[in-house]
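> build me a model:
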Amino acid sequence: MSKRRIKKIAIIGSGIMGSGIACHFANIGVDVLLLDIVPRELNDKEKAKGLTLEDKVVRNRIVNDALAASLKSKPSPIYSQSFASRITTGNLEDDIAKVADVDWIMEVVVERLDIKQQVFEKLEKHRKPGTLITSNTSGIPIKFMSEGRSEDFQKHFCGTHFFNPARYLKLFEIIPGPKTDQAVLDFLNEYGEKFLGKTSVIAKDTPAFIGNRIGIFSIQSLFHTVKDLDLTIEEVDKLSGPVIGRPKSATFRTVDVVGLDTLVHVANGIRENCPKDERLELFELPDFINKMMENKWLGSKTGQGFYKKVKKEDGSSEILSLDLNTLEYRASKRAKFATLELTKTVDKVVDRFKILVKGKDKAGEFYRKSFAALFAYVSNRIPEITDDLYKIDDAMKAGFGWEHGPFQIWDAIGVEKGIEIMKAEGLEPNAWVNDMLASGSTSFYTVKEGATYAYDIPKKSQEKIPGQDAFIILDNIRKTNEVFKNSGVVIEDLGDGILNCEFQSKMNTIGGDVLAGLNKAIDLAEKDFAGLVVGNQAANFSVGANIGMIFMMAAEQEYDELNMAIKYFQDTMMRMRYSSIPTISAPHGMALGGGCELSLHADKVVAAAETYMGLVEFGVGVIPGGGGSKEMALRASDIFHKGDVQLNVLQEYFLTIGMAKVSTSAYEAFDLGLLQKGKDVVVVNKDRQIAVAKQHAKLMADAGYTQPVKRNDVLVLGKQALGMFMVGTDSMEDSNYISEHDMKIANKLAYVMAGGDLSEPTLVTEQYLLDIEREAFLSLCTERKTLERIQHMLTKGKPLRN
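Purely as a prediction, here's the structure:
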């Protein structure tokens, strides 16, 4: 069979979802044809211009306006604005014939079966045989959509359901129709994982599929629990947020963002189409929801939902909360529970569940009630919505941002304990759970030889979850493959001669223990291994140096020790670059300050597409002191061409640090000079990142890696550049654009990046630049205003402008 490739896709429907999906295909380099309907009448602007309904600009107005709105939205649907050029727009009358040239047609029009069927009828006239054709429906049965279509159409047709926003939410549900060819499902499953960076889950054609069926049940169940336990919305959001590994927006804030009408639409769909669902009564909407729907309090899109932002008399804004008993808005109240206090010192979310369900207060009761309902419900959905329990967990993690799926939470509490909680609530698990315990399996999941196994219900045994060979899961290998460990890092053997150094500090900050661990990793790799990856699978790669430690030393005026600490940081970064083995950095999420500096010094960066990278030290009143300032001067020097362009190049790099710019994706990090074209690579699926980083390390080692020679040819511009920078910072301070202290920091950075006040452009060594960088960093640490900035960041978590 010939290998299917997707070079071009047509997306039909340009609403929020359609435009978002179009942007994500553009993100991964696919050509996109985005089509929508032709307007029926002119708008005022068009009338004023004397346009007619025949003008191209009018005919494409709907699609162009929708795409423009999407590209402006925050967070951005596109990795880099330049990628938008991969999207061509058009309309369903003039441009529909162009679908003959695409490899995949995806329908994303309104959720009405009759309209979808009309669209498919039109598309079939132009679609060439063998082209994939899918629908991004979230609720309409797939089997109805392809009725009456040709054999070839039905064979290549299925549901491909993205979650909104398409770039950020990882769930990609694939729903077969009655006649979908298995090869089509296999292709989409792999394409979703490998190219789109998603968690692909093949679901059955049941209402709301997997993610929304369980997710909406979970929210509806909470709606009823709120009333039963007389909880406020703040209390529920406190209990159902980060403490249990759910997004910060928890329950009610999430509903406000998604839109209450969207939730109600799915809940009603389940209620009407799942008559055999044993918890059907939970999909009935409580009175307060009906009232909110009547009042059009739908959330962010109508300006009020469960929360409402209001302006106070002094011009500041305040967020009010809805009282569910009176349906009136009131000032927000802080939520506090004794049970939650007990989990404050428990860093790993998975270790908190056992404590939470034992709680003696209302919080404990809340967790027992909601987990009992959830566990019973998911056990009864197999085999209705899927045959595999791990698919339910995958769907909840990827579609709703849960850190752990229902069966993983149940495992964390203990399967038998979970059943006990259920029985206390008058619920029972499905019979297969008791069969599992009887068969000798005491948990839903087990880990063997670095792979995850899940209980297979028909086989009554633990079976290896397919598709893991492309991944390395650090949680699975940490214990068996550990080579070294201290309080800051774990060093694991990834196999094939490659080591991994995984940070384990809070938010993966880089302090003395992490630096010691990094040095140890390089020692071990140079002695007995072939290469080193620095990577982890926490929420963020690293938020930078441990500023608490710097603050303590600076406040105590222990400048010699501070100097030694900074030199240790710099020396460790230089070892990353000048060791005898290839070093690979694998950043993802936030890679800030020292986390960014580490990546700047690796031989190669294998970045996740969602990497937010930047040198943000200005925010705490210092300059990058771990080699970052030196490195930006060096990178500028490497691209200098003759003449005055040199100053412009240097200025670009200076502004990246001076404005504390952070990339909104790995692709944007190339534009900022933090990643290097032709050297560093981007991986769209974060789950594959460590495995890909390992491959690159092995490739470099196998190709005969030689230790680089230290640089002594960095061209610095001296007084010429320093003068230009100082004139710039001076005028910015004069016009109140920056504070006096900002100017002081900027001038210190200018001194480093210009290489000091040398009388003419000069070639210097890297060490020369590191020494003046360290000196500048130390001198800023003696400033009261810098200490105020560091303290503010430590206590408030945001930068202070002073």
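> drop to CA atoms for contacts and neighbour counts, all remaining ones
Fine.
> all strands of the stretch 351-500 of the chain, in order?
Ranges of strands within the stretch 351-500 of the chain are 445-448, 451-456, 461-464, 482-485, 489-495, 498-503, based on DSSP state E, counting those that start in this stretch.
> give me the distance from the last one to the chain's centre.
On the basis of C-alpha atoms, centre = their mean, to the nearest Å, the separation between the geometric centre of strand 498-503 and that of its chain is 22 Å.
> packing partners for the helix or strand that that strand is followed by?
Downstream of strand 498-503, the next assigned helix or strand under DSSP states H and E is helix 512-528. With contacts defined as 3 or more C-alpha pairs under 8 Å, 6 or more residues apart in numbering; DSSP states H and E, helix 512-528 has these neighbours: strand 489-495, strand 498-503, strand 531-535, helix 559-578.
> still on that earlier bit, from the strands of the stretch 351-500 of the chain, which stretch is densest packed?
strand 498-503 (a mean of 27; mean count of other C-alpha atoms under 10 Å).
> for that one, name the packing helices and strands.
With contacts taken as 3+ C-alpha pairs under 8 Å, 6+ apart, strand 498-503 sits against strand 489-495, helix 512-528, strand 531-535, helix 689-702.
> would you mind getting the angle between that strand and strand 489-495?
Here strand 498-503 runs at an angle of 160 degrees relative to strand 489-495 (axes from the mean of the first three to the mean of the last three C-alpha atoms, to 10 degrees).
> for comparison, sequence B:
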Amino acid sequence: MKRAIKKIAILGSGVMGSRIACHFANIGVQVLLLDIVPKEPSEEEKKKGLTISDKAVRNRIVETALTNTLKSKPASLYDAGFISRITTGNFDDDLPKIKDYDWVMEVVVERLDIKQSLFEKVEKFRKPGTLITSNTSGIPMHLMCEGRSEDFQANFAGTHFFNPPRYLRLLEIIPAPKTNPEIIDFLMDFGDRILGKETVLCKDTPAFIANRIGVYAIISGMHAVEKMGLSVSEVDKLTGTLIGRAKSATFRTMDVVGLDTTVNVANNLYKALSHDESRDKFKLPKIVEVLNENKWWGDKTGQGYFKMIRHEDGTKELKELDLKTFEYKDVEKPKFKALEASKEIDDLKKRIKFLVNFEDRAGEFYRATFYDLFQYCANRIPEISDELYRIDQAVCAGFGWELGPFETWDVLGLQETVEKMKAAGEIAAPWVHEMLDAGHTAFYKVENGQKKYYDIHSKSYLPVPGAEEFILLDTLKAANKKLWGNAGATIYDMGDEVIGLEFHTKMNSLGAEVIEGINTAISMAEKSYKGLVIGNEGGNFSAGANLAMLFMFAGDQEYDEINLMIAQFQNTMMKVRYSSIPVVVAPHNMALGGGCEMSLHADAVQAHAELYMGLVEVGVGLIPAGGGTKEMTLRFSNRLIAGDVELNQLQDYFMNIATAKVSTSAHEARALGYLQTKDAITLNRKRVLADAKEKVLALSDAGYIQPIQQTNIKVLGKTSLALFEAGITGMQYGAYISDHDAKIARKLAWVMSGGDLSSPTEVTEQYLLDLEREAFLSLTGEKKTLERIHSILFKGKPLRN
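Sure, this is the predicted structure:
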């Protein structure tokens, strides 16, 4: 079935509807967003003389909802200009327009009667064959399409986005009883490739997969917390990034999402799951029930498990709830022997195994909650999914876990964990014992470079569908594709004569090991391969250069060492640009400082849509000196067209660096000049490395020719220096910037102007590199710069001195 989505009508403009509308606008789809007509004008509208017949009144609900979404943070749009792709209206006046739309999505309140009533109206106007879906989080599909036409039922399914839709990767696809299988195939593919989601096929069971497992893990975990007498801070310390889960952990997440949301899902599951052997775990423990009765639902009500106290002098103080007295107290600093002992274990899988087997309260909590979750997930097959990998995919994408339940079970060792579970009173499902009896000792394995999962029906290992389209570094590692490595970087054979460089330092900072890795990878590629991909699967692409080493050299006044270090970094970036093979950089999330500079020098960038890129060196009292200042000056020169107002363009680039401007998406990175027209954007994070590899092959197959360094970069000398000086002085006098900020800005202006030249002049790249290195070096001798670096390294926050 060939189906193109150019226009979508979204029915319901609440928090989810408006945000889904924004994400479709992000991918270039024209959106019609509709909601109900108010019963009467508001008092403010009456004062203006408006009546219920006025469009402003009739569209008030949808307009207000969309406006609130646009104001909310984090932003729902990749670029503010994408709002032009959304048209608003109301059900009474505009529902007939859906006949011209390719997809109709219902996102109204979670009440079956309201949804059925709306679908009855939709059938009057919907064109046969049009895709129609519901974003319900739990109402059964078969109930929603009861009484609808055959065509409606054949083209109907559930498309359950997780909030916020731009950022959370999960999209659950739920067929109805009569859904055409081709519709499901289309939704699975479209959600993956176009919307950038982890599309997971679900059965039409209560809460589908992610919420069924995720909410069980939360509420069941609350029972363990109550039994063990753990505090709010202790639990959040144990259940966050330490074990590869969201930074907001357990209680902070419930405060942000709204405790009432979690409670409603749990209560509905308890009512619906009379057959579930662990049904009672969905009953609310006292530490949840009391808050729900008090309507302490978190941020939306001003208090939950945490409460921000605002004092009369304007200061704020965060308090946490005492789970015994239900009064607020000072936030604790949890201490566990297990956490102290695991500090040096950077590898998540090794750390989880260490923590679960540690004999203290932390280990006890992990064993209680992990073992309980394992038995529950195993018992849900085949009820909610025939395949175990779908459960891992849904929970990871929906709740932000790095490892799913079955993946975690593998990490702990399947056989030994089953035995420990039995001793703890948690009995694994019969199929798990049958699997072990047959000699299968893991849920997943890699064979011939292919990730496979254990299939309980065939009692054999089958390939994870779709995984062949991704390049996953863990799979390459398991397939012995490693070609070279040191403590901070690894080179892999990605196949088809392309190699990949991964760096894996703390925050993926760019130190000596990574620089060695880049140079080694380029040399290897130039000898034997078509090209190189630089990318990784860490939380962030790179937070920038290794400040600790720089701080040590600067503190000891080892300026020759600093000069050598910067020259080596510059030379490496220039090698990225001027090698004899194509180099494609694949950044995601944070690509700051040196991570941004590496991207600036690539032959092409294959960026993830969520890209927070910028040259942020001024925050530590420096200027970009890995070619970043040079490159932005070069880009200004290359974009000049006869008749342009030169100073305006240069000033834009100068301000981006001087204010440490960071993009909020890959689209904004393009608008800021960090990405160019030749660079591409991938929405699905799992596809970034594969797309980058295809970019390398395309450049190679097109007959890649090694570029030549530029010698004709136009700089404006005194003309731009005068402009920059006027602006800096004005900001200084107005107390918008400190004296040290002004000093940094003047150094930056000097480099981007090409120095004190009497007239516009053409210079070489090396000329600008020497200027930026000289400016950088002089700033490392400034006391206030060292104070800024110290604050970032030892306090974790920027200092404006």
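> quick one on the thing from earlier: can you list the helices and strands packed on helix 512-528 of structure 1 in JSON lines and add distance to Gly399 of structure 1?
Formatted as JSON lines, those follow (distance: least, C-alpha to C-alpha, whole Å):
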{"stretch": "strand 489-495", "distance to Gly399 of structure 1": "29"}
{"stretch": "strand 498-503", "distance to Gly399 of structure 1": "27"}
{"stretch": "strand 531-535", "distance to Gly399 of structure 1": "25"}
{"stretch": "helix 559-578", "distance to Gly399 of structure 1": "37"}
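> which of the strands of the stretch 351-500 of structure 1 sits closest to Leu169 of structure 1?
Proximity to Leu169 of structure 1 (C-alpha to C-alpha) singles out strand 451-456 among these, at 23.0 Å.
> and the helix or strand that contains His741 of structure 1, how far from structure 2 on average?
His741 of structure 1 belongs to helix 740-753 when elements are defined using DSSP H and E. Aligned to structure 2 and superposed, helix 740-753 of structure 1 gives a mean residue distance of 0.2 Å (mean C-alpha distance after the TM-score superposition for structure 1).
> does Gly594 of structure 1 touch Gly626 like I think?
Yes - under the contact definition of C-alpha atoms under 8 Å, Gly594 of structure 1 touches Gly626, with a separation of 6.5 Å.
> can you name every helix or strand that the helix holding His741 of structure 1 contacts?
Checked by 3+ C-alpha pairs under 8 Å, 6+ apart, helix 740-753 of structure 1 has helix 628-638, helix 645-658, helix 719-734, helix 766-781 packed alongside it.
> now with 7 Å, please.
Counting contacts by 3 or more C-alpha pairs under 7 Å, 6 or more residues apart in numbering; DSSP states H and E, helix 740-753 of structure 1 is packed against helix 628-638, helix 719-734, helix 766-781.
> in structure 2, what residues pair with that helix?
Here helix 740-753 of structure 1 aligns to structure 2 at residues 739-752, judged by TM-score structural alignment.
> related to what we said a few turns ago, please produce CSV containing the strands of the stretch 351-500 of structure 1, extended by distance to Phe640 of structure 1.
As requested, these are exported to CSV (distance: least, C-alpha to C-alpha, whole Å):
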stretch, distance to Phe640 of structure 1
strand 445-448, 53
strand 451-456, 49
strand 461-464, 54
strand 482-485, 43
strand 489-495, 39
strand 498-503, 35
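> between the helices and strands packed on strand 498-503 of structure 1, which one is nearest to Ile473 of structure 1?
Across those, Ile473 of structure 1 has its closest neighbour in helix 689-702 (8.2 Å, C-alpha to C-alpha).
> mean per-residue distance, the closest one to structure 2?
Compared with structure 2 after fitting, helix 689-702 of structure 1 has a mean deviation of 0.6 Å; criterion: mean C-alpha distance after the TM-score superposition for structure 1.
> and that helix, what does it pack against?
strand 531-535, strand 583-586.
> let's see that with 8 Å instead.
strand 498-503, strand 531-535, strand 583-586, strand 604-608.
> so what touches the first one?
Counting contacts by C-alpha atoms under 8 Å, 6 or more residues apart in numbering, the residues outside strand 498-503 of structure 1 that touch it are 488-494, 514, 517-518, 521, 525, 529-536, 694, 697-698.
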